[in-house]
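Trainee: Got a predicted model here, sequence first, then my questions.
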Amino acid sequence: MGTPKTVLDLPLSTKDRAPHFLRSNSTQKMGPASLALSASALLLLTLAISGCKPVGPNYQRPAPATETPALYKETGASNVPPPPNPANGSWSPANPSDGMLKGKWWEIYNDPQLNQYEERIATYNQSLHAALETYFAAREQVRIARAAFYPTLSAGPGVNHAKVSSHRPLTIPATSTITNYNDLTLEGQASWEPDFWGKIRRTVESAKAAAQASNADLANVELSLESELAEDYFELRGLDTQKQLLDSDIKALNDQLDLTRRRLKGGIGTGVDVAQALTQLDTERAQLIDVGIARTEFEHAIGSIAYYKLSDFNIAADPLEMGSKTVLPTVPTGLPSQLLERRPDIAAAERRAALANAQIGVAISAFYPTITLGGGGGFESTHGGTWLQGPSSLWSLGGQASELLIDGGLRHAVTQQARDNFEANASTYKNTIVVAFQEVEDKLSDLRILEQEEEAERAAVADAQNSLDISNQRYKGGVTSYLEVTTAENTLIQNQRTEANLKSEQYAKTVELIRSLGGGWDTTQIPK
């Protein structure tokens, strides 16, 4: 990598400027030939820098700790279609992005209210705004680092009037005829540290990787907020289902209580039956209150993420559909090999490994001399009329080099520290990949097992309903006590609530799977 072209557009030429400290009181003037020679030498030096290879290792993406699988293991859920089959032992999809989530992934649920809440995150959520500003700051750091490629220029006029003491040491009265004079100056200075060893290039490389990592962090924060809101939303809907069930059960238990009281008045029932019916009714009412508390907390969480005024924010009840197999959206998983390009946390970890690698080059550059070129020029006169004339011009060129000889092992320690940091970041990147695959496999297995559990639970609900119907008939016929009805009723209620929990959990697990797959994000969205 060479020095940017913009640096080459600023060669030191005639009237080039050096730092003020390089210009002596008696400025030396050079002839045209000497001046042209100096300028040509500096130009050649600048051109030579562009071909210098920066010190330190060039970055290579660390290889994953384990081989990427060809297929996900835990497939089988009906709403998670398998990826395309391998052809001739290798994957060859027509388009790597086919069958993958894109953009506003939450729209696959076809829920307008959820869409409305999700859309507000990008505009109003302050956690996301903080992450965005952090990325902007990291992006500006790249510009700060690039500024070191260019010379620093400064200029300014100076006007002084001075009187020389007639009694100063070594004064010869006969020659000291001027004791008052003006000093009018108009000078500029330039200083430039050529990037011989690539320190600036490695610093820019490091800053750019840091900005890209920050951009991936931003995407990860956004995905986390979106998925958290969606999970809370479906948990709330599941509680709406439970409330619907409890309301229905409480109505049925009220009817049962009326029945036991009529039977007691008729001399058929007992006071124990009435007490049992009343106890069960009060228990259901208490559980309904618990459901209301949990629902309120989820409502607050959704309002906070979507940045609503909580005192005015309400979500109307809308239970998940009951009585049939849960209809979940289809979640395309894509190929396992694509996961490395789709997870923002993996991308952030990889970019931080690149950042750490560039810092090795920055540390190694400290072993090489520091070379600074400079120049200065302008006009100086004692009278305004001759201030900007040719004879009043002055200029100087200069350069210096310095090399640290003894530092007590500091540079060696800093370089080794940079290498250790790279290895640490490389290991973090590899581990992030391992965890990512684990999360996807976990969610796939969760959905597969929950689907099986839901099917078994639906059968259990049907059986419990049948058992309750039989117990009610037996109780009304005087064959059994109300305890049997109570037991059957509790069994049905418990199974109905379990079925409702399974439904909301399945929706939440699809959200978690989408998050594990990276949502609709991929590494092409990282600024280059």
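Mentor: Nice, thanks for sending it over.
Trainee: Every contact and neighbour count from this point should use C-alpha atoms.
Mentor: OK.
Trainee: where does residue 187 land in three-state SS?
Mentor: For residue 187, the assignment made with DSSP: H, G, I helix; E, B strand; the rest coil gives strand.
Trainee: just the strands in the chain please.
Mentor: Counting by DSSP state E, the chain has these strands, from start to end: 152-163, 180-192, 370-381, 393-402.
Trainee: Remind me what the shortest one packs against, helices and strands.
Mentor: Using 3 or more C-alpha pairs under 8 Å, 6 or more residues apart in numbering; DSSP states H and E, the elements in contact with strand 393-402 are strand 370-381.
Trainee: Would you mind listing the buried residues in the strand it packs on?
Mentor: 370, 372-381 (16 or more other C-alpha atoms under 10 Å).
Trainee: mind putting the residues you listed in a markdown table, distance to residue 462 included?
Mentor: Output for those, formatted as a markdown table (distance: C-alpha to C-alpha, whole Å):
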| residue | distance to residue 462 |
| --- | --- |
| 370 | 83 |
| 372 | 86 |
| 373 | 88 |
| 374 | 89 |
| 375 | 92 |
| 376 | 93 |
| 377 | 96 |
| 378 | 97 |
| 379 | 100 |
| 380 | 103 |
| 381 | 106 |
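Trainee: and of these, the nearest to residue 445?
Mentor: Closest to residue 445 out of the buried residues of strand 370-381 is residue 370 (59.1 Å), distances taken as C-alpha to C-alpha.
Trainee: wait, what's in contact with that closest one?
Mentor: 193, 401-403 (C-alpha atoms under 8 Å, 6 or more residues apart in numbering).
Trainee: which among those residues gets closest to residue 451?
Mentor: The shortest approach to residue 451 among those belongs to residue 193, at 66.2 Å (C-alpha to C-alpha).
Trainee: Find the nearest non-adjacent residue to that closest one, please.
Mentor: Excluding the flanking residues, the one nearest residue 193 by C-alpha to C-alpha, 6 or more residues apart in numbering is residue 372, at 4.5 Å.
Trainee: Break down the stretch 351-500 of the chain into its helices, ranges please.
Mentor: Listed in chain order, the helices of the stretch 351-500 of the chain (DSSP state H, counting those that start in this stretch) span 410-476, 482-516.
Trainee: Mean neighbour count, these: which tops it?
Mentor: Each of these was scored by mean neighbour count; the highest is helix 482-516, a mean of 21, by mean count of other C-alpha atoms under 10 Å.
Trainee: list the helices and strands it packs on?
Mentor: Looks like helix 482-516 contacts helix 199-265, helix 271-305, helix 410-476 (3+ C-alpha pairs under 8 Å, 6+ apart).
Trainee: Put this next to the previous one:
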Amino acid sequence: MRASLLVLFPAALLAGCVAGPDYHGPEGSIAQAPAAAAPFVAAQESDFVEAALPDKWWELYDDQRLDALVEEALAANADLRVADANLRQASAVLRQAEAGRRVTTTVSGGVELDREASTGYSLPGILGYDAGISAGLPLDLSGKIRRAIEASRADEEVVRAARDDTRVAVAAAVTRAYASVCAANYGLAANARVTKLLGETLDVTRRLQRAGRGTAFDVTRARTALEQSEAALPAYEAERQANLFLIATLLGKVPSQYPEDIANCDTLPVLSQPMPVGDGAALIRRRPDIRAAERQLAADTARIGVAMADLYPQVSLGGSAGLSGPFSDIGSGNSFGFSLGPLISWSFPDRTIVKAQIAAAGAQADADLASLDATVLGALRETETALNAYARGQDQVAAYRKARDSAAEAADQAEKLFRFGRADFLSVLDAQQSLATAETALASAETEAVDRQVDIFLALGGGWQGEGVSP
């Protein structure tokens, strides 16, 4: 009895002690700084409101076809399938770690034939048997298993955040590609208007030449302007087709299976309201990459405890029962045996090695904290930059629209003056080329504005909160 108490005494001293620091969140990180949680500096423009970003931000465009494309991509995208498989794998690793604190059992059995060499007989010997069962329950007094489970659970959350980040990227990619298809057709339409105008000018120039009021040089210049305008058309068509192929692959289909019903979309997606962007605090809570960085810090903090647990013995409660002996004695009391009691295993640590492992784990946690700070700073910078770029882009669109209207008015005036003989053909051609340039610039600026909207939504990190594929 006294011997058993002596064995249990060290274990009792360890009871309730868990090696390593408890994780209490990223204390002292930039994510907790008041300045990081403040409203965005660049969101003071009238284009934005400090309201919560909806989970399905693409629905702000009030475009049912776009909504359907994004939902289809979130259900079938190949990258998301990879991310979902990675999450299932991480969940399996977590279950494996949790199984480490459960009872383990071992069943054994065997038959053997023994004969002593000194008997001098050729008899087969004595036929014996051995059968038993043993069970062990780790007490985890040092907390090594508990810390390992904490690390695995945080690892799973890191992978989950990566899956959510992929959802954000897929939703943004589909929206951007859809907008690019519409923008290419919009550019084609704008260029077609200019091409039509230049074609009409060429016809007038030819008639004037035949009437003796123009020259072959005037006709050549008019034809050159028309051909230059027509030369821009293939680039728009190539851009449209490239994005149709991209949409198909984002939907998990081969490029030739692109949705043909959107191939002729020529209206740019328009937001139905000012952009809701929230504030820094909402951004930090929402961005999956920030969550992944914070969970990585939690995982590696738990691994400090795993390393520290090697300084202490591992204690488990075990028991075994079995039957053994010759078959002639089977069933007798002498053939049965059992054992029950605590088991202590301790590979007496080389403290230098263990302390080095603890120091390495601590350094990794410090690196994770720095990485978290860098991720938060990067997210805030990306958002501020995207907001400012969009606001300045809107100013640019307004300026280009005024320039286009002025150029259209000037082209109309130049054509009338030319027909009445009060201006030369070069003035008409210059005015029309200015209109073509203004039309193209406006179409490009309006297209870029939609692209910058997607940049903002991507920086805000929305789109993963909806129901996704179950792990």
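Mentor: Received it, and whenever you're ready, just let me know what you need. None of these values were measured; they are calculated from a predicted model.
Trainee: what's the neighbour count on the aligned residue in structure 1 for residue 278 of structure 2?
Mentor: By TM-score structural alignment, residue 278 of structure 2 lines up with residue 334 in structure 1. Residues contacting residue 334 of structure 1 under the criterion other C-alpha atoms under 10 Å number 21.
Trainee: now swap in the one 4 residues further on and tell me
Mentor: Applying other C-alpha under 10 Å, we find 16 residues neighbouring residue 338 of structure 1.
Trainee: ok, back up a step: tabulate the helices and strands packed on helix 482-516 of structure 1 (TSV), appending distance to residue 489 of structure 1.
Mentor: Shown next, in TSV, are those (distance: least, C-alpha to C-alpha, whole Å):
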stretch	distance to residue 489 of structure 1
helix 199-265	9
helix 271-305	9
helix 410-476	6
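Trainee: circling back: the residue nearest to residue 193 of structure 1 and residue 202 of structure 1, how far apart?
Mentor: Taking C-alpha to C-alpha, to the nearest Å as the measure, residue 372 of structure 1 falls 18 Å from residue 202 of structure 1.
Trainee: Could you do residue 328 of structure 1 as well?
Mentor: From residue 328 of structure 1 over to residue 202 of structure 1 the distance is 49 Å, taken as C-alpha to C-alpha.
Trainee: more neighbours, the two?
Mentor: Just comparing residue 328 of structure 1 and residue 202: by other C-alpha under 10 Å the higher neighbour count belongs to residue 202, 26 against 15.
Trainee: In structure 2, what sits opposite that one in the alignment?
Mentor: Mapped onto structure 2 by TM-score structural alignment, residue 202 of structure 1 lines up with residue 147.
Trainee: Please name the residues that touch that match.
Mentor: Counted by C-alpha under 8 Å, 6+ apart, residue 147 of structure 2 has contacts 302-303, 305-306.
Trainee: Enumerate every residue touching the aligned residue in structure 2 for residue 418 of structure 1.
Mentor: When structure 2 is aligned by TM-score structural alignment, residue 418 of structure 1 is paired with residue 361. If you count contacts by C-alpha under 8 Å, 6+ apart, residue 361 of structure 2 has them with 300-301, 303-304, 307.
Trainee: now do residue 36 of structure 2
Mentor: Residue 36 of structure 2 is in contact with 30, 280-281, 380, counting by C-alpha under 8 Å, 6+ apart.
Trainee: Out of those, which are shared with structure 1?
Mentor: Mapping these onto structure 1 (both residues aligned by TM-score structural alignment, their matches' C-alpha atoms under 8 Å) leaves 280-281 still in contact.
Trainee: Please identify which of the contacts of residue 36 of structure 2 is nearest to residue 356 of structure 2.
Mentor: residue 30 (28.9 Å).
Trainee: Quick check: which of the helices of the stretch 351-500 of structure 1 is nearest to residue 310 of structure 1?
Mentor: Using C-alpha to C-alpha, the nearest of the helices of the stretch 351-500 of structure 1 to residue 310 of structure 1 is helix 482-516, at 23.4 Å.
Trainee: what's the mean gap between the closest one and the aligned bit of structure 2?
Mentor: With mean C-alpha distance after the TM-score superposition for structure 1, helix 482-516 of structure 1 departs from structure 2 by a mean of 1.8 Å once superposed.
Trainee: so where do the helices sit in the stretch 1-150 of structure 1?
Mentor: In the stretch 1-150 of structure 1, the helices defined using DSSP H, counting those that start in this stretch lie at 5-8, 32-50, 112-124, 126-146.
Trainee: which outside residues touch stretch 236-251 of structure 1?
Mentor: Contacts to stretch 236-251 of structure 1, defined as C-alpha under 8 Å, 6+ apart, come from residues 281, 284-285, 287-288, 291-292, 294-295, 298-299, 317-322, 493, 496-497, 500-501, 503-504.
Trainee: which residues in structure 2 does that stretch align to?
Mentor: Mapped onto structure 2 using TM-score structural alignment, stretch 236-251 of structure 1 covers residues 181-196.
Trainee: what comes up buried for that stretch?
Mentor: Across stretch 181-196 of structure 2, burial judged by 16+ other C-alpha under 10 Å covers 181-192, 194-195.
Trainee: What of stretch 297-317 of structure 2?
Mentor: Using 16+ other C-alpha under 10 Å as the test for burial, stretch 297-317 of structure 2 gives 297-316.
Trainee: Just want the most central residue of structure 1.
Mentor: residue 217 (1.0 Å; C-alpha atoms, centre = their mean).
Trainee: Give the equivalent position in structure 2 for that residue.
Mentor: Match for residue 217 of structure 1 (TM-score structural alignment): residue 162.
Trainee: Assess the claim that the residue nearest to the centre of structure 1 and residue 131 are in contact.
Mentor: Yes: the pair residue 217 of structure 1 / residue 131 is scored as a contact, 7.5 Å apart, by C-alpha atoms under 8 Å.
Trainee: what about the match of residue 202 of structure 1, distance to residue 305 of structure 2?
Mentor: Using C-alpha to C-alpha, residue 147 of structure 2 is found at 6 Å from residue 305 of structure 2.
Trainee: Repeat that for residue 360 of structure 2.
Mentor: Distance from residue 360 of structure 2 to residue 305 of structure 2, counting by C-alpha to C-alpha: 12 Å.
Trainee: next one: residue 419 of structure 2
Mentor: Residue 419 of structure 2 sits 89 Å away from residue 305 of structure 2, going by C-alpha to C-alpha.
Trainee: any chance of the strands of structure 1 in JSON lines, plus distance to residue 468 of structure 1?
Mentor: Listed next are these as JSON lines, based on distance: least, C-alpha to C-alpha, whole Å:
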{"stretch": "strand 152-163", "distance to residue 468 of structure 1": "88"}
{"stretch": "strand 180-192", "distance to residue 468 of structure 1": "90"}
{"stretch": "strand 370-381", "distance to residue 468 of structure 1": "89"}
{"stretch": "strand 393-402", "distance to residue 468 of structure 1": "93"}
